[in-house]
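Sequence and predicted structure are below.
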Amino acid sequence: MAKLPIDAEKIIAQYGPSLHMPNKEAIPGRDEPDSIIETHCCFCGMQCGIKLLAKNNKVVGFEPWMEFPFNEGRLCPKGVLRYMQNNHEDRLTAPILNKPGVGFVPISWDEAMDSTISEIKRIQSQYGNDAFAMLSGVSLSNEKSYMVGKFARTALKTKNLDYNGRLCMVSAGAGNKKAFGLDRTSNNYQDLEKAEVIIVTGANVSETFPTLTHWIWKARDNGAKLIVVDPRMIPLARTADIHLDIRPGTDSALFGAILNYMVQHDMLDHDFINNHTSGFEEAKEAVKDYTLDWAEDITGAKKEKIEEAAKLWGKAATSFLLHARGIEHHTKGVENVLSCINIVLASGRIGRPYCGYGTITGQGNGQGGREHGHKCDQLPGNRDIENPEHRKYISQVWGIEESELPGKGLSAYEIIEAIHRGEIKGLISICFNPLVSLPNSNYVREALEKLEFYVGIDFFLSETLRHANIVLPGSLHEEEEGTVTTAEGRVVRIRKAVDPPKGAKTDTEILLEIARRLGAADKFSYENSEDIFNELRVASKGGTADYYGITYDKIEKNMGVFWPCPDLDHPGTPRLWEDKKFKTPDGKAHFNAVKYHESGDPIDEEYPIILTTGRVVSQYLSGSQTRRIGKLVHQFAQPLLEIHPKLATQYGINQNEEVIVKTKRGEAKFPANIVETIREDTVFLPYHWPGKKSANQLTSGHLDPISKIPEFKVSACSLQPTGKIVEVNKFSEAYKSS
C-alpha cells in the first residue's frame, strides 16, 4: 500500500515547475518569483514547513522546505495546494452589508465600522455587556489568539467568548491538566522513531495528519509494533499488528480493561507509580471487574486481540500513545482521555527518550490557540479565569482593575443555546464557521436568525456569514507576520508573503480599529505582530504554558522553540517530565478513576445504528478553504455514507444509492459507499460540507460536562433506502492509486 504523505520534492522533480507554477506561459516571468518565503502550512496542527513563492503580491506556488525538522519537505494533498486559495475569486475585498430584500452590497470601511460600533453599544446598553458574544477560530496565530482574548474582555467587555477549539482539543486539554497539570504532547514526534510499541486511538493519521505517518513508518522500519483502535479500518490500521475495531463510545471500557490486565499480570512500573504518581489505588479499583470477556461484550472487539494488545503494551521497553478526536468527541471525552493516560502512567513510560503520550492537534494552531486566552474559561499562559491570583496577574499586564476582568463565560454551543433563550443578542466572529462545524446545524441556523446584530471577520463568505448583518474582509495565513504552535509544542514563525488584496485588511488591523472605536485604544497600541508577541510572552510568564523565553529571533535561529521556555537562556523543552516534576499541586502525575458508561445518544429500537463522523484526506474542517480548491474537491467532492456490506444487505441498500439517515435531530440524504472497512453496526459520514450535505444536521448537542465538547462521534440513527442511484465523484485517479 502506498503511503499517503506526499514527498513534495519528488513530485516537483517528476512533474516539473508546472505543478507549482500553473499557467506560467501566460504570465511572462512567473517562473521567477519575487520572493521565496519560509513559512508553514495553514491547515492541521502539524504546521508543516513550506516555502511559498510570491510574484506581484500574489502567492503563485510552493517549494518544499527540506530543512524544517518535522516534515523535512513532505506535504499532504492539502499542503501541496494550499497556496491556491490566495488568488481565489471568492476573496472578500470590501466590507459588505446584508440589505433586506437585496442581499449583500459593498459598503465603505467607515460605514461598516460605524454601524458595527453603534450596534455593539446599543445592544450592550440595552441588555448588558454579556449580551454581546464573540466566537473565534484556532487557525489564528498566537498573536491574534492572544489579542482576541484581550479584545473581548477589555474592549468588548464581555465574558461570553469562546473558540472553535471547543470542537477539537478541550477534552484532551482537561484530561492533560487533571493528570499532569499541563496541556501539551509530552515529546516531539521524532521520539516515535524508536518506540517499541505505538498505540494510535481515535486518530485517522494517514488522512488527517498525513505527514505524521512518516514517523510511525520510521518506527515500523525499526521493528515497532503498531496497535490501532478505530471502528473503521482506516489506512493506518491496514498495516497495524493489531486493529481493535471497537464500537464508537466504548474507549474507556477498552483502556480500563487493559489497565486491569496490566494490574492482574503485574505489568506495572511500581517505582514510578509509588514515587511519582497519586491515585493509582482508586484507578485500579474502578476497573477491577473489567475482564477481557466484559470488554469484548462492551466494545465488540475480540478479547484475544484486546489481550494481545495489553501484552504488547505492558511488556514494552519504550512506547508512545497518540490520540485525537475519535476518543475526545464524546460526552465522556475527558474520561476517555484519562483512561488512556492511566495505562501510560501505569507503564511508567513517560519523561524518557522514546516514551511518550500525546494529543494530535487537529487545527492549524490548535495547540497555541488553546493556551493564550480566547477560551471562555482561560487567560493567557493557560491560566484559569476563575483563579484570583491568575486574574490579578493578567489584570496588571493589561492595565485594568481585577474587578473589570469578566469571569467565566459560555462555551461555543452554550452561546448558541443562550441566543435561543434570548440572553445573547449580538455576535462578532472571526474565522469560525459554526453553521457547518457545530452539531445540530438546523438549531444553529435558527439561532443565527434570532440575533439582533451579527458581524463577522473572514476572507471568504462562509455559510455562517450569509446570516451576518455585516462582513469585514480579513486576511489569510500568509498575509500577516506571527507565530503558531505545532502539535508537538514547537513555536514557529509564520512569515508574511504578500499583503491582503486591495480593499481587505489584516485581522489585526480590524480588531485594533474596533478596539479603538470602543474606547480601548490605550490597551491596543501595537506597532506590529512582534509587539503583540512580546506582550504575550509577559502575560504567559509563570503560567503552565510559559513562552517568556521565546523571541522571534530565537525562533528564527532554531527553526522553532518548544515551550515551556521560562527565560531567555532556556533552550526550550522538546521532552516533558524528564525531571519527574509534574505541574500538579503535589508535583505528581495523577491517575484518575474512570468508570465506563454509555454515550449521550444510545441506540434503541427506533434508532438502532451508530452514526459516527470524521474527516477525509482532501478536506479540512468546515471546508470553507478546501472546497474552493478544485483538485481537492475532485478527490472527494461530496460526503458519502460508509456502510458495511452486511448492513447494506440487511436494509436493501445498493452502491451509490441515496440513503435517508435519520436521528432525533432530523434527517438527510447521502449516497451509500459500501465498504468492508467499517463495523457492521456503524455508519460513517465526513462533516466538511454545508446545507443538505451537512453531517451535523444529524449530530446532537450533548456536551461533555467538563470540557463542553459536543458528542460528534456517537449519534443513534436509522437508515432508509430511496431506490435512487446517484452519480458520485468519489476519488481522483491519483487518490485511488494510493
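Structure's in. What do you need? Residues are numbered from 1 along each chain as shown.

CA only for contacts and neighbour counts going forward, please
Noted.

Is it correct that I660 falls within a strand?
Yes - residue assignment for I660, taken from DSSP: H, G, I helix; E, B strand; the rest coil, places it within a strand.

For it, list the residues it contacts.
When contacts are counted by C-alpha atoms under 8 Å, 6 or more residues apart in numbering, I660 touches 667-670, 719-722.

Now, these that are in strands?
Counting by DSSP state E, the members of the contacts of I660 that fall within strands are 667-670, 719-722.

Which of the residues you listed are buried, as a ChimeraX select command?
Isolation of the buried members of the ones in strands among the contacts of I660 (16 or more other C-alpha atoms under 10 Å) is achieved in ChimeraX through the command below:
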select :667,668,669,670,719,721
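
Out of the ones in strands among the contacts of I660, which is nearest to I415?
Closest approach to I415 among the ones in strands among the contacts of I660 (C-alpha to C-alpha): E667, at 24.3 Å.

Quick one: residues contacting that closest one.
660-661, 697-698.

Can you tell me which of the contacts of I660 is nearest G630?
Looking at the contacts of I660 and their distance to G630, the nearest is F670, at 21.4 Å (C-alpha to C-alpha).

before we move on, what SS does the closest residue to R628 other than its chain neighbours have?
Of all residues not flanking R628 in the chain, Q85 sits nearest, at 7.1 Å (C-alpha to C-alpha, 6 or more residues apart in numbering). When the structure is reduced to helix, strand and coil (three-state DSSP), Q85 reads as helix.

before we move on, back to that, of the ones in strands among the contacts of I660, which is the nearest to F68?
Of all the ones in strands among the contacts of I660, F68 sits closest to F670, with 41.0 Å by C-alpha to C-alpha.

Show me the strands in the stretch 151-300 of the chain, by range?
With DSSP state E, counting those that start in this stretch applied, the stretch 151-300 of the chain shows strands at 161-163, 197-201, 225-229, 242-244, 277-278, listed in chain order.

okay if I get these as TSV plus distance to V444?
Compiled in TSV, the strands of the stretch 151-300 of the chain are given as follows (distance: least, C-alpha to C-alpha, whole Å):
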stretch	distance to V444
strand 161-163	15
strand 197-201	30
strand 225-229	32
strand 242-244	35
strand 277-278	42
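
Next, the contact list for G630, please.
Going by C-alpha under 8 Å, 6+ apart, G630 touches no other residue.

So what's the residue count around S737?
9 (other C-alpha atoms under 10 Å).

From Q635, how far off is it?
For S737, the distance to Q635 (C-alpha to C-alpha, to the nearest Å) stands at 12 Å.

Against that first model, consider the following:
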Amino acid sequence: MRLIPTIPYLYEHAAADGGGGVATALVMETQCPFCSVQCKMRLTESGDSAAGEVQYSVEAKPNRASEGRLCVKGMNAYQHAVSEDRILYPLVKRDGQFERISWEDAMALIVSRFKQIAQESGVDAIGLYGGGSLTNETAYLLGKFARVALRSKYIDYNGRFCMSAAASAGSKALGLDRGLTNPLSDIALAKCIVLAGTNVAECQPTLMPYFTRAKENGTFIIVIDPRETGTSKLADLHLKVRPGMDAALANGMLRSLLDEGLVDEAFVRERTRGYDTLRAHLMEQSVEEIAVMTGVPADSIRRAALTFGKASTGMVFTARGVEQQTDGYMAVRNLLNLVLLTGKIGKAGCGYGAITGQGNGQGGREHGQKADQLPGYRSIENPEHRAYVADVWGVDPNELPGKGVSAYEMMEKAYEGEIRALLVMGSNPVVSNPNASLVQAAMERLDLLVVADMFMSETARSADLILPVTAYLENEGTLTNLEGRVLLREAHRPAPGEAKHDWRILCDLAEGLGRGTYFRYEHAEQIFEELRLASRGGTADYYGITYDRIRREEGVYWPCPDTEGEGVGRMFETSFAHADGRAELIAVDNHFPAELTDEAYPIYLTTGRVLSHYLTGVQTRRSHTLASRDFESFVEMHPKTAKQYGLAEGKLAVLTSRRGEIVVRCRITRTIREDTVFVPMHWGDSQNVNVLTNQALDPTCRMPGFKVCAVSIRPFIANPSYEM
C-alpha cells in the first residue's frame, strides 16, 4: 500500500487475483457531480481492468450538507464516467462523418478558423457558451478566455435558465445573491416553511430529511405547485396554483397580511425601503379576484398568509417552478416581499433560499461566465470593477469588451449570422434552450461549432469539431453548493484516452491565439489562487478561501474576505448588502403568462425533472441503472384531460405548440390540474420538450418562460388498437 504524493487517498495493491495477474483497487474520495447539494462519497474501483473484470462500490461520506446521504443519482454517478460511450479522442467532421484527429491538428484548426472569422467579421463574431456544472476554476477561466484571449463580448451559460430570476431578485432586493441566506441547519428551526415551485424530493432528495425533521418538530409546510409531487406529500397546505400565476398568488398572501395586521412594522421601518408604495399597491388588490386568476381558493390564500405571518420563525424557498417564467424575477421579488414584511430574515430559523439546480449553479454564476459579469459578482459595465479585474489579469481595462446578451439571445444571433463561431463547454443548448428547433437550425448555420464534451450529445452531433473532456472523477476543482459553501472536489482517476481537462483546453487555445502569457497554469489550484484575487472585495468574495482551508474545514462559506476569519453562514443579521443597509420592497403587478391558452392550444404545458435524471440527460442517460428507471419521456395528465382528448395510460400522444411538436407516452394521474400537463426536460430529439416551449424572455433577467406554454394534445395514432 502506498500513499499518492500530496493527496490523502490510497491506491491499494493486492498480490493475487487467482489468475496470476495483479488486482488493484483505486479508492477515490469525491463528490456527486449532479445537484447543488454536492454530496460527498467514497468510490472504490477494484478488479482486473485488463481482463474486463472491474467492480465499483459506493459509500456515502458524512458532510455538513448531505449529512452522509446519497440519492440514486449519486450512487450511480460513476457509471457515466466509466461508460464505453465516452469520447476519447478529438473528432473532426468531414463529409458529414466524424473522424479522429490529433490534438495538435484540432487546436490548429480552431485557432486558424477563430482568427479568420475575427478578421472577417470582428471579434464578437465568436461566442462562448458555458455551463453551471463546470468547476469554479473553469467557469472563471471561461470568462477570462472570452474577454482576454478572444476579446469577445458574447459569453453566457446554461445557468441563465436555472438561477437568473432568483439571482437578479436577490441582488436587487437584498443587495446580494447567495442561494440560501442561512445554513441548511436553520430549516429545523422554522415554524412555517413555504416551498414555492420546488420539488426537493426529486431534484435534491438528500435535503428532504431537513424538511421531515422540521415537520416532526411541528413546522407547518406550505407547497405552491400545480402538481402533487413527492415534496407536496409533506405539505399541510398545498396551493395548486395555475401555471405562471405565482406573483399574483403572492399578492393575495401579502394583502392578507395587511388585513390581519401581521406586518412586522418595526423591522420594515428600520431595515427596508419602499413600504409605503408597496402598501398602497396591495390595498388595491382583491384576494377574491386573485383566487379566480390563480385557481387557488381565497380561503386557502388567507390561511397560508396567516400561518406564515403568525409563525415566530419562517422560511421561503423557491426554485425553477417560480423562476422559469417570463415574470420570474418579479415573482421572486414578491415572495421576498413576504419574507421582508414579516421580518423573517437574518435570524435563526428565518430566511430565503433559491434552491440551486445544477452542481455548481451557485459558483458558476459568480465569477464571469455571465454576459454582464466579472469575477466576484462584479459588473462588466462598472468602470471600477473593470479596472480592478483588468489589473489582476494584467491587461488594459479598455481592452475588456462590454456586456453581451443572454444564452437564448446568443442562439438567435447565431441563427441570424451575427455569431459565426461558437465554443460550447459543459452544456447541451440544443436540448436546454426554449424553441429548440430554432436552436438546432442556429447550430447548423454556424461557420464553426466546437463542442467540448464527454459524450456525443444532441449539440455535439452538429459540431464541426468535438474535444473530449475529463469527468468529475478525473478533474479537480472547487464547486459552491446551494448554501454558499465552497467545496473541493478531489480527483484521482486518470483521464481515459486523450481526454483533457476543460481548463487545459482553454489554456492551449489561448497559447495558439497568442495570448498564452495570461493563461499559464499547471493545475487547478493555481487558477483558484487567481480567482481569489479577482473576487477580492467583490460581492462574492472568495479571497479568504484556500484549498488547504477547504480540506481542513470541509468547505467554507462565502463571503470570506479574510484567511483567518470565518465565512458567513447566516446573512443579513444586522444589515443588508445595499449601501444604505436596507432591503428594497417593490410593488408587483398580477402578471399573466406570456402565452395563454386558446381554442387551438387549450392546455397549459409545464416542465421539470424526474428523480433519476439530470438536466438534458447527457450523463444520466449513459448510466444503465438510471436509464432503466426512466428510459423514455412521458406526459403527465389528469384522467379527465386524457378522456377529453382520447388518450389513455401508456399510449403515445402528440403535443403541439406554436413552435413544434413532440411524441411522448401518457401517464395518467389525479395529482395534476385538469388544465395542465407536465413533461420532463431530460430527453432530446422527438421527445425534446423544449421544441414546444416559448422563447419569450423575462425583461429583467432574460429567463425564458419554460414553465408555461400553450399546447394541443392528440393521440399519435387515430385508432389506438394499432399502437405499439
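Right, received. Where do you want to start? In this text the structure is predicted, and so the values were computed from the model without any measurement.

TM-score for this pair?
The TM-score (TM-score structural alignment, normalised by the length of structure 2) is 0.95; 702 aligned residues with a C-alpha RMSD of 1.9 Å.

and which of the contacts of I660 of structure 1 is nearest L212 of structure 1?
Distance to L212 of structure 1 across these (C-alpha to C-alpha) is lowest for F670, with 30.9 Å.

The closest one against K662, yeah?
No - with contact defined as C-alpha atoms under 8 Å, F670 of structure 1 does not reach K662; the gap is 10.9 Å.

need the helices for the stretch 451-600 of structure 1, in chain order.
Defined through DSSP state H, counting those that start in this stretch, the helices belonging to the stretch 451-600 of structure 1, from first to last, are 507-517, 529-540, 552-558.

Report the aligned residue range of structure 2 for the first one.
Under the alignment (TM-score structural alignment), helix 507-517 of structure 1 falls on residues 502-512 in structure 2.

Now do the contacts for the counterpart of N136 of structure 2 in structure 1.
Under the alignment (TM-score structural alignment), N136 of structure 2 pairs with N142 of structure 1. Listed by C-alpha under 8 Å, 6+ apart, the contact partners of N142 of structure 1 are 365, 368-369, 372, 482-485, 533.

How about L509 of structure 2?
107, 110-111, 516 are the contacts of L509 of structure 2 under C-alpha under 8 Å, 6+ apart.

ok but Y140 of structure 2 is inside a helix, no?
Yes - the assignment for Y140 of structure 2 by three-state DSSP puts it in a helix.

Might one say that it is in contact with G363?
No - if you go by C-alpha under 8 Å, Y140 of structure 2 and G363 don't touch, sitting 9.3 Å apart.

quick one, which of the two is more surrounded?
G363 (30 against 27).

thinking again about what came up before, could you give the number of residues near the residue nearest to R628 of structure 1?
19.

try S686 of structure 2
Here the count is done by other C-alpha under 10 Å, and S686 of structure 2 has 12 residues near it.

Apart from its chain neighbours, what residue comes closest to it?
Using C-alpha to C-alpha, 6+ apart, the nearest residue to S686 of structure 2 is I662, at 5.2 Å.

The one you found pairs with which position in structure 1?
By TM-score structural alignment, I662 of structure 2 lines up with A668 in structure 1.

try L88 of structure 2
Matched across to structure 1, L88 of structure 2 falls on T93, judged by TM-score structural alignment.

Spell out which residues sit in contact with its match, please.
In this structure, T93 of structure 1 makes contact with 473, 501-504, judged by C-alpha under 8 Å, 6+ apart.

Can you flag which of the residues you listed belong to strands?
Here DSSP E is the test, and the contacts of T93 of structure 1 give P473 as lying in strands.

By neighbours, which of the contacts of T93 of structure 1 wins?
The most crowded member of the contacts of T93 of structure 1, judged by other C-alpha under 10 Å, is P473 (27 neighbours).

Quick check, Q79 of structure 2 in contact with R622.
Yes - when contacts are counted by C-alpha under 8 Å, Q79 of structure 2 is listed as touching R622 (7.2 Å).

so the residue nearest to R628 of structure 1 sits right up against S624, yeah?
No - with contacts counted by C-alpha under 8 Å, Q85 of structure 1 stays clear of S624, the gap being 10.2 Å.

on average, how far is the match of helix 507-517 of structure 1 from the matching bit in structure 1?
After superposition onto structure 1, the mean distance of stretch 502-512 of structure 2 to its aligned counterpart is 1.0 Å, using mean C-alpha distance after the TM-score superposition for structure 1.

chain center to that stretch: distance?
25 Å (C-alpha atoms, centre = their mean, to the nearest Å).

Show me where the stretch 251-400 of structure 2 has its helices.
Counting by DSSP H, counting those that start in this stretch, one finds helices in the stretch 251-400 of structure 2 at the ranges 265-271, 275-282, 287-294, 298-310, 320-323, 328-341, 383-393.

of all those, which lies closest to G646 of structure 2?
Relative to G646 of structure 2, the nearest member of these by C-alpha to C-alpha is helix 287-294, separated by 27.5 Å.

For that closest one, grab the matching residue range in structure 1.
Across structure 1, the stretch matching helix 287-294 of structure 2 (TM-score structural alignment) is residues 292-299.

next one: stretch 210-226 of structure 2
Taking TM-score structural alignment, stretch 210-226 of structure 2 hits residues 215-231 over in structure 1.

Contacts for that stretch, please.
Contacts of stretch 215-231 of structure 1 (C-alpha under 8 Å, 6+ apart): 189-190, 192-203, 236-237, 240-248, 309, 312, 326, 678-679, 682.

go on, stretch 352-360 of structure 1?
Under the criterion C-alpha under 8 Å, 6+ apart, residues 45, 172, 184-187, 191-195, 203, 318-324, 341, 344, 349-350, 487, 575, 577-578 lie in contact with stretch 352-360 of structure 1.

and the end-to-end length of it?
Here the two ends of stretch 352-360 of structure 1 are set 19 Å apart, with distance taken as C-alpha to C-alpha.

Where in structure 2 does that stretch fall?
Mapped onto structure 2 with TM-score structural alignment as the criterion, stretch 352-360 of structure 1 occupies residues 347-355.

Same check on stretch 251-261 of structure 1?
Going by TM-score structural alignment, stretch 251-261 of structure 1 sits over residues 246-256 in structure 2.

and that stretch, how far from structure 1 on average?
Following superposition, stretch 246-256 of structure 2 is found to deviate from structure 1 by 0.6 Å on average (mean C-alpha distance after the TM-score superposition for structure 1).

Now check E525 of structure 2 against structure 1: what is it aligned to?
Looks like E525 of structure 2 aligns to E530 there (TM-score structural alignment).
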